[in-house]
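Colleague: Okay, sequence plus prediction incoming.
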Amino acid sequence: MGGLLDGEALERSSVVANCVMNRERGLSGSNGYGRELGIDVLEFLRGRVREGRRVRWLDLCCGSGRALFEASHRIGDAVEIVGMDLVGFFAGPSRPPGLRLITASVVDWVPEGLFDLVTCVHGLHYVGDRLGVLSRAASWLADDGLFVGNFDVDGVRLADGAPAGRRLVSALRASGLDYDARRRRVSCRGRREVTLPYRYLGSDDRAGPNYTGQSAVNSHYVHEP
């Protein structure tokens, strides 16, 4: 399929650069992390703290980081919180000691150490090789860590533009990832090496709105069983 964008061109796309998905999103409420991810982030982290362990949370495509500031103020430095975003328009003039915000691309950034929790709220809709990011995120988990993010299977297309569909869902589940089709969430419990039978070709930033109502990106792959 012609006209696909590579990673560098996609990151310059107005669809990606103008993404407002997480600019004002907080931890709770109708537009909060809890509703979007189906977990109470603070309670999850506090549960780990009560176990007397060093706790780390990584939020990919964190937008302004508003939810991370909120979490850091409420939970203190018992949890190390790392937020990563391509644009880097982060909230607040100063940061709590337990919060670190990084401007980078999720497709090639490599974190230091492992995490109890890795999240991605709607960010995958704007990533080129999103299957590659899923594989990488699963490898960043602690042995009993949790990854959860919004993921729309319809945004993954084959070379001819057809949706990857049920075959992709089967491949995700076979690799140890769980996909909730109704809520459009992907998750993984425990660190694992994920290998999916797809080779990335490029992305289309002219896909139009997805189920969120916001313009998104379609990622194209060749299925290689």
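Modeller: Thanks, I have the structure now. Quick caveat: nothing in here was measured; it's all calculated off a predicted structure. Numbering: from 1, shown residues only.

Colleague: Only C-alpha atoms from now on, for both contacts and neighbour counts.
Modeller: OK.

Colleague: residues in contact with residue 217?
Modeller: 15, 125, 126, 127, 128, 155, 203, 204, 205, 206, 207, 208 (C-alpha atoms under 8 Å, 6 or more residues apart in numbering).

Colleague: Now name the helix or strand holding the last one.
Modeller: If I follow you right, that is residue 208. Element membership of residue 208, judged by DSSP states H and E, is strand 198-209.

Colleague: Now the element after that strand, going C-ward?
Modeller: On the C-terminal side of strand 198-209, the nearest following helix or strand under DSSP H and E is strand 215-223.

Colleague: what does the strand holding residue 208 contact?
Modeller: With contact meaning C-alpha under 8 Å, 6+ apart, strand 198-209 is reached by 3-7, 10, 13, 15, 128-129, 159, 214-225.

Colleague: for that strand, which positions count as buried?
Modeller: Neighbour-count burial for strand 198-209, with 16 or more other C-alpha atoms under 10 Å as criterion, is recorded at 198, 200, 201, 202, 203, 204, 205.

Colleague: ok and that strand relative to strand 215-223, angle-wise?
Modeller: Here strand 198-209 points in a direction 150 degrees away from that of strand 215-223 (axes from the mean of the first three to the mean of the last three C-alpha atoms, to 10 degrees).

Colleague: re the thing from before, tell me the one among the buried residues of strand 198-209 nearest to residue 190.
Modeller: Here the nearest of the buried residues of strand 198-209 to residue 190, counting by C-alpha to C-alpha, is residue 198; it sits at 22.5 Å.

Colleague: then this one, side by side with the first:
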Amino acid sequence: MPTDPVLLDNLTLEQSSVVANNAMNRGRGLSGVNSYARELGFDPYEMLAERLRTDPTAEVTWIDVCCGSGRALLEAEQRFDREFPTADVRIIGLDLVDFFLNKPRTPRLRLLTTSATIWTPPREADLVTCVHGLHYIGDKLALIEAMTSWLVPHGLFAADFDPAEIRRANGSPVAEAVAESLRAAGLTYDRRRIHGHGRPRFTATYLGADPTAGPGYTGQPSVASYYDW
């Protein structure tokens, strides 16, 4: 007879082998076959570069949560340095594990080893991304709320997301209610991706997370998050 999962709080969860790993999001570059552009459906650099082409005096900020090795951000730093050497650009990458490919070359890029669940940004962002990171987060809904709150008005949020990883207290799925909350906030959920400018508020109380839930749609281990909805 199946037993109820043991639910972990965020601190304990982040110390588990499923979450504190060095294999997640390690090889993705900015563009190409295995890239952010492919996963997100647009090129983050080109999106921000277009704003600078329109207004060279603009402040541009990109925050990437669960950035892995930071390869895509390091590539973006290099391109901004080459194509917009005097522009006010800030790129911030967050990851729980210090496994970055290289150190930043300029002050424009910061690669931080920290939990996204407790971090606050130094300024609002034009773009906030999370490529296959939410699979490893405990309170996924709170982090979605937080990440969308970091945006400037009409800033863009884009993240991979599997609503099947959200469960009610009894383990039953709650995917449709999650999708409805996203739609009500003006966000879209399509092709396993959240995309848009809205700021959702979820009417749910986080209960804890199960890192033994098994693989998600990526085939990699993921975390099931439980809520009193």
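Modeller: Right, received. Where do you want to start? What you see is a predicted model, and the numbers here were worked out from it, not measured in a lab.

Colleague: can you map out the helices along structure 1?
Modeller: Ranges of helices within structure 1 are 7-11, 14-17, 33-37, 41-50, 66-75, 130-139, 165-174, based on DSSP state H.

Colleague: Which residue would you name as the spatial centre of structure 2?
Modeller: Most central residue of structure 2, judged by C-alpha distance to the mean C-alpha position with C-alpha atoms, centre = their mean, is residue 130 at 2.0 Å.

Colleague: Of the helices of structure 1, flag the one that's most buried.
Modeller: Among the helices of structure 1, the stretch with the highest mean neighbour count (mean count of other C-alpha atoms under 10 Å) is helix 130-139, at a mean of 22.

Colleague: That helix aligns to what range in structure 2?
Modeller: On structure 2, the counterpart of helix 130-139 of structure 1 by TM-score structural alignment is residues 140-149.

Colleague: post-alignment, the matching stretch versus structure 1, mean distance?
Modeller: Taken against structure 1, stretch 140-149 of structure 2 registers an average deviation of 0.6 Å after superposition, with mean C-alpha distance after the TM-score superposition for structure 1.

Colleague: Now do that stretch: everything it contacts.
Modeller: By C-alpha under 8 Å, 6+ apart, the list of residues contacting stretch 140-149 of structure 2 from outside reads 116, 117, 128, 134, 157, 197, 198, 199, 200, 201, 202, 225.

Colleague: Just confirm the last one contacts residue 164, I think it does.
Modeller: Right, residue 225 of structure 2. No: under the criterion of C-alpha atoms under 8 Å, residue 225 of structure 2 makes no contact with residue 164, lying 9.4 Å away.

Colleague: more crowded one of those two?
Modeller: residue 225 (29 against 16; other C-alpha atoms under 10 Å).

Colleague: residue in structure 1 matching the more buried one?
Modeller: Aligned against structure 1 - with TM-score structural alignment as the criterion - residue 225 of structure 2 pairs with residue 219.

Colleague: Is it correct that that match is in contact with residue 159?
Modeller: No: using C-alpha under 8 Å, residue 219 of structure 1 is not in contact with residue 159; the gap is 9.5 Å.

Colleague: Name the nearest residue to residue 117 of structure 2, sequence neighbours excluded.
Modeller: Sequence neighbours aside, residue 143 is the residue nearest to residue 117 of structure 2 in space, at 6.3 Å (criterion: C-alpha to C-alpha, 6 or more residues apart in numbering).

Colleague: I'd like to know how far the one you found sits from residue 66 of structure 2.
Modeller: As for residue 143 of structure 2, its distance to residue 66 of structure 2 is 12 Å (criterion: C-alpha to C-alpha, to the nearest Å).

Colleague: again, but for residue 229 of structure 2
Modeller: From residue 229 of structure 2 across to residue 66 of structure 2, the span is 26 Å (C-alpha to C-alpha).

Colleague: So between the two, which is more surrounded?
Modeller: Neighbour tally, residue 229 of structure 2 and residue 66, criterion other C-alpha under 10 Å: the higher count belongs to residue 66, 27 against 14.

Colleague: can you redo the helices of structure 1 as TSV with distance to residue 185 of structure 1?
Modeller: Formatted as TSV, the helices of structure 1 follow (distance: least, C-alpha to C-alpha, whole Å):
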stretch	distance to residue 185 of structure 1
helix 7-11	23
helix 14-17	20
helix 33-37	7
helix 41-50	15
helix 66-75	19
helix 130-139	12
helix 165-174	11
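
Colleague: and residue 184 of structure 1, which of those helices is closest to it?
Modeller: It's helix 33-37; of the helices of structure 1, that one is closest to residue 184 of structure 1 (C-alpha to C-alpha) at 9.6 Å.

Colleague: so where is that closest one in structure 2?
Modeller: Mapping helix 33-37 of structure 1 onto structure 2 (TM-score structural alignment) gives residues 36-40.

Colleague: so how far does the matching stretch sit from its counterpart in structure 1?
Modeller: With structure 1 overlaid, stretch 36-40 of structure 2 shows a mean distance of 0.5 Å (mean C-alpha distance after the TM-score superposition for structure 1).

Colleague: ok now that stretch, how far from the chain's centre?
Modeller: 13 Å (C-alpha atoms, centre = their mean, to the nearest Å).

Colleague: just stretch 93-102 of structure 2 next, same as before
Modeller: For stretch 93-102 of structure 2, the distance from its own C-alpha centre to the chain's C-alpha centre is 14 Å (C-alpha atoms, centre = their mean).

Colleague: which residues touch the aligned residue in structure 2 for residue 155 of structure 1?
Modeller: The alignment partner of residue 155 of structure 1 in structure 2, by TM-score structural alignment, is residue 165. Residues in contact with residue 165 of structure 2, defined by C-alpha under 8 Å, 6+ apart, are 135, 216, 222, 223, 224, 225.

Colleague: again, only this time at 6 Å
Modeller: The neighbours of residue 165 of structure 2, taking C-alpha atoms under 6 Å, 6 or more residues apart in numbering as the test, are residue 224.
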